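Sequence and predicted structure, then a few things I'm wondering about:
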Amino acid sequence: MLQSIITGSGSYLPKKIVPNSSFEGVIFYDENRQPITKPTPEVIQKFADITEITERRYVDNDDIMNSDLATEVGRLAILDAGINKEDLDYIIVAHNFGEIDAHERQIRIMPSISALTKHKLGVKNIHCKPYDMNFGCPGWNEGMILADQFIKAGIAKKILVVGSETLSRSVDPFDRNCMIFSDGAAGVVLEAKESEVPVGILNHYTRSDNGEEISFLDTDTSLNPNYAGSKVNIRMKGRKIYEYALTHVPQVIKNVIDNAGYHIKDINKVLIHQANAKMDHAMLNRVFKLYGLGIKDIPERIAPMTIQKFGNSSVATIPTMYDMMVKGNFENQTLKSGDLVIFASVGAGMNINAILYKMP
C-alpha cells in the first residue's frame, strides 16, 4: 500500500524575544475605537492569565521576508530527508498574508510565496509545482491533507509542505490581541512509501463554516483612528472564536480517531494549534468528555504547549512542535515509532481540520 510519510522536517524560530513587558508603554483601544481606561499593565496581566503567553518571537531584520523563512525551513527539511530538491513534485506553502513589507506594511501576494520559495531554494525542475495554501491557521494541516491526496492518487512522490508567517507585521499595535501573534516557520517533506502496515497519514477530516463565521477572523483598519500604519490588520472576535472552537473542534478530532478505528486512549500526542492556552485546555477536556472520560483520565504531557514562549505563529505552530519533538529539542516531549499523533487546528474562515498520523 502507498503511504504518505514524513521523512524530514525543519523549523525556524526568530531570535528576537518580545516579552509582555515590552507592551507596557502602549495605550490599547477597544472595539469602539476608544482608549482603554484600565492601566496597561492590568490589561497585559489579564491577557497573560487567559492565554498564558509571556513572550513571543519576532523577525529581527526588516529585510527578512516571509519567503525567506519558508526557504530556510524548506532547506532544512530537504536536508533532513536526504533527498534531491530537484525530485520535489510540489512545494506547498501555507500562510495568511504573503510577503509583508516591514516599513509600509504592504501585502504582496504576487509572485506567490510558494513560487518565491522554489526560486530561493534554487529548484530548477519545471515539473515541480508551487502551490500556496491560504486556509487560515489550519493552512499547514490542509497542505498536508492535499499532499496526502496527491501521493495516494499516484501523481506525486515527494512534496515539501511549509507553514510560514511574519504576523508581527500584520497586527494592529493598538489592539490588545496583537500580543497573541508571532513570527516563525516550519515544514516537512512528505514522501510516498510502500508499506503493508498502515503508517504515516492514516486519516484526516476538514470542516469549513463560511456563513456568519466568516467575520470571526478578518482584517480591518486600526482601532486607533489616528494610526497611520497599515490599513490591513488582523481583527478577531475572541469570544465568538472561543465558542466556535469549543463547540466543533473536539468533534472533528473524535471523527478522525473513530473513523480510523481507534480510541482516544490509543493516541500518544495531540498537537493542537497554539492560539490560546485556555482554549486549548478546554478543547482537549471536551475531546475526552466525548469519550465519557474526565480530566483525571488525560495522560500527562499528551498535549505539548509552546504558546507560553512562542506565541501564536498560526500555520507554523504544529510543524514547529513536530520538528522540535523529533529533533529532541522539546523538554519532556518525544515521538517514537508507532506513536499515534493528532494534528488539529482551527482558524479564519472558519476552518477546522485534523490529521491522524502514525510515526513510522
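Cool, got the structure. Residues are numbered from 1 along each chain as shown.

C-alpha from now on. contacts and neighbour counts both.
OK.

Select the longest helix from this structure.
Counting residues, the longest helix in the chain under DSSP state H turns out to be helix 238-259.

where does Ala115 fall, helix, sheet strand or coil?
When classified by DSSP: H, G, I helix; E, B strand; the rest coil, Ala115 comes out as helix.

what about it, neighbour count?
When neighbours are counted by other Cα atoms under 10 Å, Ala115 registers 21.

The longest helix of the chain - contacts with which helices or strands?
Judged by 3 or more Cα pairs under 8 Å, 6 or more residues apart in numbering; DSSP states H and E, the packing partners of helix 238-259 are strand 200-208, helix 277-290, strand 340-347, strand 351-358.

would JSON lines of those with mean neighbour count and distance to Ile151 be doable?
Compiled in JSON lines, those are given as follows (neighbours: other Cα atoms under 10 Å; distance: least, Cα to Cα, whole Å):
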{"stretch": "strand 200-208", "mean neighbour count": "20", "distance to Ile151": "11"}
{"stretch": "helix 277-290", "mean neighbour count": "18", "distance to Ile151": "30"}
{"stretch": "strand 340-347", "mean neighbour count": "25", "distance to Ile151": "19"}
{"stretch": "strand 351-358", "mean neighbour count": "25", "distance to Ile151": "15"}
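
In addition, the following structure is provided for comparison:
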Amino acid sequence: MTIYGKIIGTGSYLPPKRVTNDELAAMLAERGVETSDEWIRTRSGILARHYADQGVNSSDLGAKAAGKALEMAKCEANDIELIIVATSTPDFLGGFPSTACMVQKKLGITSNCAAFDMQAVCSGFLYALSVADSFIRAGVYRKVLVVGAETYSRIIDYQDRTTCVLFGDGAGAVVLSASDEPGILSTALHADGHYGDILSLPGKLNNGAIEGKAFVYMDGKAVFKLAVTWLDKVGMEALEKAGLKNTDVDWMVPHQANLRIMQSSAKKLDIPSEKIIVTVDQHGNTSAASIPLAIDTGVRDGRIKAGQNLLLAAIGGGLTWGAVLVKM
C-alpha cells in the first residue's frame, strides 16, 4: 500500500497591526523616503501588510498558526512527532535554539517530538513540506507539523523603497498525516547559488558583531526575470511527475511576492487567473509563510475543497525554487 503525506489541517496567523500603503508612505516620508499607494500597488499588487509588535517573535506567530491547524485536524499537540519550521527570521541569532523548538515549547508538546528549522527563504515552506512528506512515506513519522513563520519587518531597510514596501509578517501551518489517500502527489525542488547575490541578507556575524548591512537586498528586475522563467517550468515538472496536466489544477497557490509574477507564471502554464489564490494584496510578501497563509485563506473561505488539486510554486533567495502538487 502506498503511504501519502496528506494535509488534514491548516492554520494561519497575522499580527494585529495592519499597515496600509498610505500609512506606510506617511511613515517613510518621516524618514525622507517618498512613495505612494499608487506606486506600490501598480508595481506589486500590495495594498497592506501586517507588522509584529516588538517582543513578538516568529515562533509566537508560528505557534498561533499551528494551534489553528491542530484544531482543524482534530489533533492534540502531543500527537505531533516532528515539527519543521521554515523561516529566514529565526527567534535567535544563528538560529539556535531553533524556532521549531520554540514552537514546540509554546504548543506545550512534551512527547518525544523532533524539531528543526528549514532555511530556503521564500521556497522554505515547499522544501519543508517535501521533507515532511518524505519522512511520512518512509514510515518514520505519521503526523508532522509544517510551519512557515516570518518577521521580515525586522530585517528590511526603511531607507530602501524598492524592498521596504514589499514585506510583511505572518505565519501559516499545516498538519501532514500518513494516509492511504493521495495527498502530496509530487515535488520538484531546485537551487542555484550562482544567483545568490541578487536576493540576500548580506550581514555577517563576526566575534559578536554584525559586519555589513543586516537588511534584505534584492535586485528586483533580475529576480522578476528568473521567477517568470523558472516558475512555470518547475510547475510543469511537478505536474509531469504526478502524471497530470495543467487542466487538472483546481488552484494555483504561488508564493505571494508580486502579483505580476504570479499572473505571468500562471499564464505560461495556461492556468486561468481566476484559479490563482491571491493574498499578496492584504499580506504583502511574507516569505516562507506566504503559501501556507494563502492555503489556509482559501480553505477557510470555502474556495479550496477536499479532493481538489493545488499547484504550489515559489522562488526565493539562494536562489531556490520549487513546486509541490497537493491533493486536498
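Cool, got the structure. These figures come from a predicted structure and were not determined experimentally.

and the angle from the longest helix of structure 1 to strand 200-208?
Angle of helix 238-259 of structure 1 versus strand 200-208, following axes from the mean of the first three to the mean of the last three Cα atoms, to 10 degrees, is 140 degrees.

ranges for the helices of structure 1?
For structure 1, the helices defined by DSSP H cover 40-51, 66-81, 113-121, 139-152, 238-259, 277-290, 307-310, 317-326.

Dump those helices into TSV; add distance to Phe181 of structure 1 as well.
Output for the helices of structure 1, formatted as TSV (distance: least, Cα to Cα, whole Å):
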stretch	distance to Phe181 of structure 1
helix 40-51	11
helix 66-81	15
helix 113-121	20
helix 139-152	16
helix 238-259	13
helix 277-290	13
helix 307-310	9
helix 317-326	11
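
just so I know, which of the ones you listed lies nearest His127 of structure 1?
Of all the helices of structure 1, helix 113-121 sits nearest to His127 of structure 1, with 11.6 Å by Cα to Cα.

Could you pull up the residues touching the alignment partner in structure 1 of Leu325 of structure 2?
Leu325 of structure 2 maps onto Leu356 in structure 1 when the alignment is built from TM-score structural alignment. For Leu356 of structure 1, the contact set (Cα atoms under 8 Å, 6 or more residues apart in numbering) comprises Ile201, Leu202, Asn203, His204, Val256, Ile257, Leu340, Val341, Ile342, Phe343.

Could you check how far Leu356 of structure 1 is from Tyr58 of structure 1?
Leu356 of structure 1 sits 31 Å away from Tyr58 of structure 1, going by Cα to Cα, to the nearest Å.

Over to Thr320 of structure 1?
For Thr320 of structure 1, the distance to Tyr58 of structure 1 - Cα to Cα - is 15 Å.

so what's the nearest residue to Ala77 of structure 1 once chain neighbours are set aside up against?
Nearest residue to Ala77 of structure 1 in three dimensions, chain neighbours excluded: Ser9, at 4.0 Å (Cα to Cα, 6 or more residues apart in numbering). Contact analysis of Ser9 of structure 1 by Cα under 8 Å, 6+ apart lists Val73, Leu76, Ala77, Ile78, Asp80, Ala81, Ala186, Gly187, Val188, Val189, Asp323.

Give me the number of neighbouring residues for the spatially closest residue to Ile291 of structure 2 that is not a sequence neighbour.
Distances taken as Cα to Cα, 6+ apart place His255 nearest to Ile291 of structure 2, at 5.4 Å, with adjacent residues excluded. By other Cα under 10 Å, the residues close to His255 of structure 2 number 33.

cool, and Glu165 of structure 1?
Using other Cα under 10 Å: Glu165 of structure 1 sits among 33 other residues.

Next up, the contacts around it.
Residues near Glu165 of structure 1 by Cα under 8 Å, 6+ apart: 66, 69, 95-97, 182-185, 313-316.

how about stretch 107-119 of structure 2: buried residues?
For stretch 107-119 of structure 2, the neighbour count (16 or more other Cα atoms under 10 Å) marks Leu107, Ile109, Cys113, Ala115, Phe116, Asp117, Met118, Gln119 as buried.

any residues touching that stretch, and which ones?
Here stretch 107-119 of structure 2 makes contact (Cα under 8 Å, 6+ apart) with 63, 67, 77-78, 80-88, 98-101, 104, 124-125, 127-128.

Selecting buried members of those residues in PyMOL, what would you type?
Those of those that count as buried under 16+ other Cα under 10 Å are selected in PyMOL with:
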select buried, resi 63+67+77+80+81+82+83+84+85+86+87+88+98+99+100+101+104+124+125+127+128
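
Provide a list of residues in contact with the closest residue to Ala354 of structure 1 other than its chain neighbours.
Spatially, and ignoring its direct neighbours in sequence, Ala354 of structure 1 is nearest to Ala344 (4.2 Å; Cα to Cα, 6+ apart). Ala344 of structure 1 makes contact with Pro138, Asn141, Val249, Ile253, Val270, Leu271, Ile272, His273, Ile352, Asn353, Ala354, Ile355, according to Cα under 8 Å, 6+ apart.

Map the second one onto structure 2.
Put plainly, it is Asn141 of structure 1. Matched by TM-score structural alignment, Asn141 of structure 1 corresponds to Leu126 in structure 2.

Run a quick neighbour tally on Ala227 of structure 2.
Number of residues near Ala227 of structure 2 (other Cα under 10 Å) recorded here: 20.

ok, which stretches of the stretch 51-200 of structure 1 are strands?
Under the criterion DSSP state E, counting those that start in this stretch, the stretch 51-200 of structure 1 contains strands at 55-58, 90-94, 99-100, 107-108, 129-133, 158-166, 183-194, 200-208.

average offset between the last one and structure 2?
Its match in structure 2 and strand 200-208 of structure 1 itself, once the structures are fitted together, sit a mean 0.6 Å apart by mean Cα distance after the TM-score superposition for structure 1.

which residue numbers in structure 2 go with that strand?
Strand 200-208 of structure 1 corresponds to residues 183-191 in structure 2, going by TM-score structural alignment.

Gly338 of structure 1 touches Lys269, doesn't it?
No. Taking Cα atoms under 8 Å as the definition, Gly338 of structure 1 is not a contact partner of Lys269, at 11.5 Å.

who has more neighbours, the two?
Neighbour comparison, Gly338 of structure 1 and Lys269: the larger count goes to Lys269, with 21 against 13 (by other Cα under 10 Å).
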